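K.L.:
below is the structure, and that's it, no one-letter string:
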């Protein structure tokens, strides 16, 4: 009799425990950044959350979806640029789920799908550009990749907010070739700058020569200024040009007595 009484008391306790367990399992708590996609007997019903929600066990199922921005690292991809240069490029993408229903129903695993799509898009977009554009126009490439990913993931309920190319790795041969190209470019610019300076200097010298030609005494003043600058260097020997007008005057003065003597010597013969 005691065994039958104990068994009859355990049955209600077990039923009550099951009911309590069933009741507690109905309540779910979703955080502010979470949403619950509810399926009723396998068919989509609604999206619930955040806060306290009720999910009836067995006949209802819930799939949690995180709405926060996901930072995904795109593995390094081997890319051949339009000018046939082989490089390895990796990037990072920022995206988030904006439609939980599409993210769960339209694609099996939206994280893996977005990662694979980012890798293929990175290779296809960078393959259409030359190496110089990859190195110099990263902002433009980031915008192009982001626009393509955002358009293709729209049907999955995903918004791609940003794409950043992190590294463009080159082999040693290409690095040396780029270094030689940069050195040649700097040499070309230096020659152009030097030639431009020579052109400007020649123009100024012509203007200065024209100004000095207008006033004969100006060149003599320039000679005196040059002598003053040379004397400040404490040189033992100073060489300076003399005006041809001054030399002509000296030569003319030396020739005049000889002409007079010739004239006097010719008179007795006449």
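P.N.:
Nice, I can see it. For clarity, every value in this text was computed on a predicted model and none was experimentally measured. Residues are numbered from 1 along each chain as shown.

K.L.:
CA atoms for contacts and neighbours, from now on please.
P.N.:
Noted.

K.L.:
show me how far whichever helix in the chain runs longest is from its chain's centre.
P.N.:
What stands out as the longest helix in the chain, according to DSSP state H, is helix 172-214. On the basis of CA atoms, centre = their mean, to the nearest Å, helix 172-214 sits 29 Å off its chain's mean C-alpha point.

K.L.:
want to compare, so here's the second one:
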């Protein structure tokens, strides 16, 4: 069997390399931004998913993922509007919706989104008071998402959600807030106790009014009290009974 010429072997080798470099397979969540001699092809230059054929040497492809990226915003030192120093961290959920813009409009869209998220976090939270930062976190999250998404839209990046993850307060502020919460709980306890006393005094006043209008009711209440005392102590107790108490029972009804 005759051996193939060396030149033909070299030619076949280069053909295989060229074919291997000209065929690309993109997954469902991937897109390829193709440049032909430095220019986007086919309008937006986006191809995929599936099998992509490139012209060797002439075409260059940049692969872009369309999946959601979870991006941690590092802890930022922030001074709130009421001059309280806090440390705040957040998380940003974003994804590429226009691959050609993400490649052409910005050098590194992930880095750009991360840096802008940090500056926006400091800016927005610096305009809020500490109480609003702690109690209206959902409102602040929505505001952060709208601002960041508006500025990343020209880059083809959609910011779907921003969440303030953690807020670290100074020790002095934590102790002050604990004292404030304790004072608030004590105040509520005193208000509830005072409200109970007020309601009890109203009921006693109503009962006294009823007993004053019905002397027989006072007599029955007196006798009931004697019975309860005798039952509880399990002994014989002698009480002097004023004759005025028995008069309603002794008096004959008028005909």
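P.N.:
Structure received. Predicted model only: the values in this text are computed from it and were never measured.

K.L.:
where do the strands sit along the first structure?
P.N.:
In the first structure, the segments counted as strands under DSSP state E are 27-30, 34-40, 43-48, 51-54, 60-66, 70-80, 86-97, 158-169.

K.L.:
give me the neighbour count for residue 34 of the second structure.
P.N.:
23 (other CA atoms under 10 Å).

K.L.:
measure the spatially closest residue to it that is not a sequence neighbour to residue 101 of the second structure for me?
P.N.:
Leaving out its chain neighbours, the residue that sits closest to residue 34 of the second structure by CA to CA, 6 or more residues apart in numbering is residue 61, at 4.4 Å. Computed as CA to CA, to the nearest Å, the residue 61 of the second structure to residue 101 of the second structure distance reads 14 Å.

K.L.:
just residue 87 of the second structure next, same as before
P.N.:
34 Å.

K.L.:
same question, residue 73 of the second structure
P.N.:
23 Å.

K.L.:
what sits closest to residue 161 of the second structure if chain neighbours are left out?
P.N.:
The shortest distance from residue 161 of the second structure to any non-neighbouring residue, by CA to CA, 6+ apart, is to residue 93 (5.2 Å).

K.L.:
how many neighbours does that neighbour have?
P.N.:
If you count neighbours by other CA under 10 Å, residue 93 of the second structure ends up with 16.

K.L.:
again with the one 4 residues further on
P.N.:
Under the neighbour criterion other CA under 10 Å, residue 97 of the second structure is assigned a count of 17.

K.L.:
now swap in residue 100 of the first structure and tell me
P.N.:
22.

K.L.:
coming back round to it: contacts only, for the residue nearest to residue 161 of the second structure.
P.N.:
68-71, 159-162 (CA atoms under 8 Å, 6 or more residues apart in numbering).

K.L.:
can you show me which of the residues you listed carry over to the first structure?
P.N.:
By both residues aligned by TM-score structural alignment, their matches' CA atoms under 8 Å, these still in contact after alignment to the first structure are 68-71, 159-162.

K.L.:
excluding its backbone neighbours, what's nearest residue 123 of the first structure?
P.N.:
Here the residue nearest residue 123 of the first structure, using CA to CA, 6+ apart, is residue 79, at 5.7 Å.

K.L.:
that neighbour and residue 87 touch, don't they?
P.N.:
Yes - between residue 79 of the first structure and residue 87 there is a contact at 5.4 Å, judged by CA atoms under 8 Å.

K.L.:
hang on, the earlier thing: other SSEs contacting the longest helix of the first structure?
P.N.:
helix 216-231 (3 or more CA pairs under 8 Å, 6 or more residues apart in numbering; DSSP states H and E).

K.L.:
now the helix it packs on on the second structure. Mean distance?
P.N.:
In the superposition against the second structure, helix 216-231 of the first structure averages 1.8 Å from its aligned positions (mean CA distance after the TM-score superposition for the first structure).

K.L.:
what lies in contact with that helix?
P.N.:
For helix 216-231 of the first structure, contacts defined as CA under 8 Å, 6+ apart pick out 212-213, 238, 240-241, 243.

K.L.:
redo that, cut-off 10 Å
P.N.:
For helix 216-231 of the first structure, contacts defined as CA atoms under 10 Å, 6 or more residues apart in numbering pick out 209, 211-213, 237-243, 245.

K.L.:
output the residues you listed as a markdown table; include the columns neighbour count and distance to residue 38 of the first structure.
P.N.:
Formatted as a markdown table, the contacts of helix 216-231 of the first structure follow (neighbours: other CA atoms under 10 Å; distance: CA to CA, whole Å):
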| residue | neighbour count | distance to residue 38 of the first structure |
| --- | --- | --- |
| 209 | 12 | 94 |
| 211 | 13 | 94 |
| 212 | 16 | 97 |
| 213 | 12 | 99 |
| 237 | 7 | 104 |
| 238 | 9 | 103 |
| 239 | 7 | 103 |
| 240 | 10 | 103 |
| 241 | 6 | 104 |
| 242 | 10 | 107 |
| 243 | 11 | 107 |
| 245 | 10 | 110 |
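
K.L.:
which ones are touching residue 42 of the first structure?
P.N.:
Listed by CA under 10 Å, 6+ apart, the contact partners of residue 42 of the first structure are 59-61.

K.L.:
mind putting these in a markdown table, distance to residue 123 of the first structure and neighbour count included?
P.N.:
Formatted as a markdown table, the contacts of residue 42 of the first structure follow (distance: CA to CA, whole Å; neighbours: other CA atoms under 10 Å):
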| residue | distance to residue 123 of the first structure | neighbour count |
| --- | --- | --- |
| 59 | 45 | 10 |
| 60 | 43 | 17 |
| 61 | 39 | 18 |
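
K.L.:
buried residues, stretch 135-153 of the second structure. List them.
P.N.:
Burial within stretch 135-153 of the second structure, assessed by neighbour count using 16 or more other CA atoms under 10 Å, is assigned to 140-141, 144-145, 147-149, 152-153.

K.L.:
wait, doesn't residue 52 of the first structure sit right on residue 31?
P.N.:
Yes - in this structure, residue 52 of the first structure is within contact of residue 31 by CA atoms under 10 Å, at 9.0 Å.

K.L.:
what distance do you get for the counterpart of residue 171 of the second structure in the first structure to residue 178 of the first structure?
P.N.:
Aligned counterpart of residue 171 of the second structure in the first structure: residue 172 (TM-score structural alignment). The spacing between residue 172 of the first structure and residue 178 of the first structure, counted by CA to CA, is 10 Å.

K.L.:
out of the two, which sits in the busier spot?
P.N.:
Ranked by neighbour count (other CA under 10 Å), residue 172 of the first structure and residue 178 place residue 178 first, with 13 against 9.
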